[in-house]
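> quick one, fold the following:
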Amino acid sequence: MLAALALAQFICSFAGSNMNVMINDISEDLDTTVQGVQVAITAFLLVMAALMIPGGRLTDRYGRKRCFLTGLIVYAIGALLSAAAPGLGVLILGNSILEGIGTALLIPPVYILTTLLYPDVTSRARAFGVVMALGGIGAAAGPLIGGLITTAISWRAAFVFQALVTAVIVLLSRRIDDPLPPDPTRSFDTVGAVLSAVGLVLVVMGILATDDNVWLMIALLVLGVLVLGWFFRSARAKEASGREPLLSLSLFRNRASNLGLVTQNIQWLVLMGTSFTVAAYLQVVRGYDAIQTGVVFTAATSGLLASSLSAERLARRYAQRTLIMSGFVVSIAGIVTLIILARAYSTAWAFVPGLVLIGLGLGVMLTPSVNVVQSSFPEEQQGEISGLSRSVSNLGSSFGTAIAGTILVAGLSKGAYAAAMITLAAIGLIGLTAAALLPRASRTS
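A predicted model of the protein is given here:
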């Protein structure tokens, strides 16, 4: 069961990062630009973030296993459509839309089932350690695997690979038993789902519009904030009248969970922002091909794998707060190292120390951040908090790609690489501050 859940997290994280090394190949084959490929990558992450909360709520109504399998099938269809895409529009439909929808359906059940099937904190830390390790490896090793497939066959084969892995997950998931029965009588807040999705889309589109038109950026951001405000006001009104909103506002009354969500958002922002920035810089400025770029990223994969698989042992010895703070410190040190060594040396080895540190830091804190949030709520709220948690994390991935991509597109040859990395380090400091504000608790609380 854990193999199916962990592989599902792997393939969805892989989808978010493997295209970073295909930027040149896709843009040339589909006669588009680097910015066009960036839009496709960001749109995939954004669709996931926008639909993750509704996806989490659907698990209560239709069951976790049914949503999981449905998401896998939709994802596989999107991957095959992407593999056959004749142009950027079809690629966006397959990869950004269908794979994004599939991910939003299948990822909340991964976290709900892991939480319910492993009730004590130590076993849950071990299970989440495996899930987050595979997720982190998918994001960090995506460039290498994607680069190998692209170089040996074609970038289209990378999407066929995703469909094949999805088929394996469907076979493995036959062993999964849903610990909670579905409740078909549960209502679904359609208006709330639309408002939350539209608000998040407008905010990320505002960030993407920064390089094109400042006034458009401001208009989209303001409009996005207003729509999200409307969403929360609607949820408050539904709760006051005794109806069930898409997202219960009581979820935001838990201080530890709120701070944990902030750390999750920034962790994935740093991971995906760094991945996109370094991959684009190596290909566009240094002239590396897909496989060379992927090999460089094995440094991050190695660091992340080593620390993620130690999650159970670390959870026994250290408080969650300590692990999350340590992870941010190491990750920020890795970003600083990337900036300094990339400026001083032209060799690919200059990127290895920084990527190793970022991988180690992220691997240390990904699991405790998830554990802090999921463990803060009882079983009946796992659907809601899992959807919210994954939405926040994927929104961080969207922000990371959008922010880094916007800075890079402004001028890769004019110090944009350093500017993007410095921005990511500054955001990492915000995450460190949020981690420091987490309640001091025992190792197993």
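> from now on I want contacts and neighbour counts done on CA atoms only, so please keep to that.
Will do.
> how about the strands in the stretch 251-400 of the chain?
In the stretch 251-400 of the chain, no strands are found when defined by DSSP state E, counting those that start in this stretch.
> can you pull out the helices in it?
For the stretch 251-400 of the chain, the helices defined by DSSP state H, counting those that start in this stretch cover 255-280, 290-296, 298-308, 311-317, 320-344, 352-374, 382-409.
> do the same with the stretch 101-250 of the chain
Assigned by DSSP H, counting those that start in this stretch, the helices in the stretch 101-250 of the chain fall at 121-152, 155-172, 190-208, 214-240.
> need the winner for burial among these.
When those are scored by mean count of other C-alpha atoms under 10 Å, the highest mean neighbour count falls to helix 121-152 (a mean of 25).
> neighbours of residue 343, just the number please.
13 (other C-alpha atoms under 10 Å).
> I misspoke; the intended subject was residue 119.
When neighbours are counted by other C-alpha under 10 Å, residue 119 registers 11.
> here is the second sequence; please produce its structure so I can put it next to the first one:
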Amino acid sequence: MTTNTSSTSQRARPYAGLAWLVLTLACACQFMVILDASIVNVALPSVREELGFTPTGLAWVVNGYLLTFAGFMLLGGRAADLFGPRRMLVAGLLSFSVASLAGGLATAPEVLVAARVAQGVGAAMMAPATLAVINTFFTEPNARAKAFGAWSASGGVGGMVGAVAGGAITTGLSWRWVFLINVPIGAVLIVVAMMSLAGTRTGRRGSLDLTGAVTGTAGLAALIYGVMQSADHGWTSAPVAGPVVAGLLLLVVFAVVEARFAGQPMLPMRLFRIRGVAVGNGLLLLFGGIAIAMWYFSSLFLQNVLGFSALQAGLGQTPAAVTFMVIARWAAALLPRTGVRPLVLAGSAGFLAGFGWLSLGHAGTGYVAGVLGPTLLIAVGIGLTFPTLMAVATADVPEGDAGIVGGLANTASQVGGSIGLAVLATAAGTRAASEAAGSSPADALAAGYDLVFLLAAGLGLAIAVVSLLLPRHRRS
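I've put the predicted structure just below:
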């Protein structure tokens, strides 16, 4: 026993001195990924005016990034396992930075959309690689839980900074700096990654499952594309139903190929025998709808109902973002002592109370009593659940599968967010249209958003019920 303990300590000691730097690197990469999903939104009017985008084309400045980010995540995760997280993290940072430079210098709409697509691919390489790095460097449960808390909080920082910085950069400098700012940051992070991750595992022997890569990536991309089209077309229309059905069929083919025919599957089906992986990813799918309802629709409520500007709406969400960051770190420290279920159930209670309160809003609602209070409750719920679910969905897996499991967890939350946005936006639009005849425009919109918040409360209840299937992790 003494010999084993000693050898384990010796093996862990070289990583211990670098752990803080590696965690900072992983958090900075996650910050960039989430920042770029939100910072562009405020700059869109300036982009449209200068480059001459059509309204439909302008949407692809956002959708192009989200589509490839979610669609290529599984492939990026498996690539991190085969070629090593260090290589994939550096490759993702390089792709992301070069694409940012191209976007900042774009002189035509097609160039900017192509740059956003390339950014999404780079982000899909980075995100699962950061989780694989955390799993490699933080093997002790308490330390790993705290690392996931910091990683989760960094995403909250990215979302908060994106909402505020987008307006400030566009107003004070130019929309181009929304993209160009990534270039020096990316260069620094590449150097840090090369230095801090030197000597880590370089991957394992094996070949990429090309059939699985094509069917899985194409299936996810088609499904998400179809869902995105629902904002402009009905769910039964060909532009929506066609890609959605094709995507689902491709994902069925992907599952059959991975389970029965692939010698070295991209996503080994045996991983779903681990209860935390199976249930955790299901919960992350539901959580994606919660996150969209909170950050996206509460911002719309502030702007379209209460009359806030985009910058004011970003500042109005800042207290909730700060609360999320604080609670996420606190939840990570609690996780080894309380186990998974108590934190998820407490978070679900925050969702039920917060969204229920938020659904009472109307055009005359005050910010403090009608928005700040409930969003703080929801932020507590997000802070308790998100790092907990990411930890449980990536725990108890072999180190050689850390990348694909990280990609799966990120994909689940992104796909859940995309589907949630489409479904909730449709529900809000339908309800607002039905209320338009006898109400003011602000009240009609408020009725639509109120329905969204009630549906989100229902998602919170579903998370509470499904969380009972999570494994009972022993307290440390």
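> any idea what the TM-score is?
The TM-score (TM-score structural alignment, normalised by the length of the first structure) is 0.90; 439 aligned residues with a C-alpha RMSD of 2.5 Å.
> just to revisit the earlier point, ok, which of the helices of the stretch 101-250 of the first structure comes nearest residue 266 of the first structure?
Closest to residue 266 of the first structure of those is helix 121-152 (C-alpha to C-alpha; 14.1 Å).
> between that closest one and helix 298-308, how many degrees?
Helix 121-152 of the first structure runs at 160 degrees relative to helix 298-308, counting by axes from the mean of the first three to the mean of the last three C-alpha atoms, to 10 degrees.
> so for residue 287 of the first structure, which of the helices of the stretch 101-250 of the first structure sits nearest?
helix 121-152 (14.0 Å).
> mean shift between the closest one and the second structure?
Superposing on the second structure and averaging over aligned pairs (mean C-alpha distance after the TM-score superposition for the first structure), helix 121-152 of the first structure comes out at 1.6 Å.
> what does residue 372 of the second structure align to in the first structure?
By TM-score structural alignment, residue 372 of the second structure lines up with residue 352 in the first structure.
> contacts only, for the residue nearest to its match when sequence neighbours are not counted.
Spatial nearest neighbour of residue 352 of the first structure, chain neighbours left out: residue 299 (5.6 Å); criterion: C-alpha to C-alpha, 6 or more residues apart in numbering. With contacts defined as C-alpha atoms under 8 Å, 6 or more residues apart in numbering, the neighbours of residue 299 of the first structure are 352, 353, 355, 356, 359.
> same check on residue 291 of the first structure?
21, 143, 144, 146, 147, 148, 150, 151.
> swap in residue 141 of the second structure?
Per C-alpha under 8 Å, 6+ apart, neighbours of residue 141 of the second structure: 336, 476.
> give the equivalent position in the first structure for it.
Residue 141 of the second structure maps onto residue 121 in the first structure, by TM-score structural alignment.
> farthest-apart pair in the contacts of residue 291 of the first structure, please.
143 and 151 (11.6 Å).
> joint contacts of the two?
What both residue 143 of the first structure and residue 151 touch, as defined by C-alpha under 8 Å, 6+ apart, is the set 290, 291.
> picking that back up, distance to residue 83 of the first structure for the helices of the stretch 101-250 of the first structure - can I get that in JSON lines?
Shown next, in JSON lines, are the helices of the stretch 101-250 of the first structure (distance: least, C-alpha to C-alpha, whole Å):
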{"stretch": "helix 121-152", "distance to residue 83 of the first structure": "12"}
{"stretch": "helix 155-172", "distance to residue 83 of the first structure": "4"}
{"stretch": "helix 190-208", "distance to residue 83 of the first structure": "25"}
{"stretch": "helix 214-240", "distance to residue 83 of the first structure": "32"}
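> and of the ones you listed, who's closest to residue 393 of the first structure?
Using C-alpha to C-alpha, the nearest of the helices of the stretch 101-250 of the first structure to residue 393 of the first structure is helix 121-152, at 11.8 Å.
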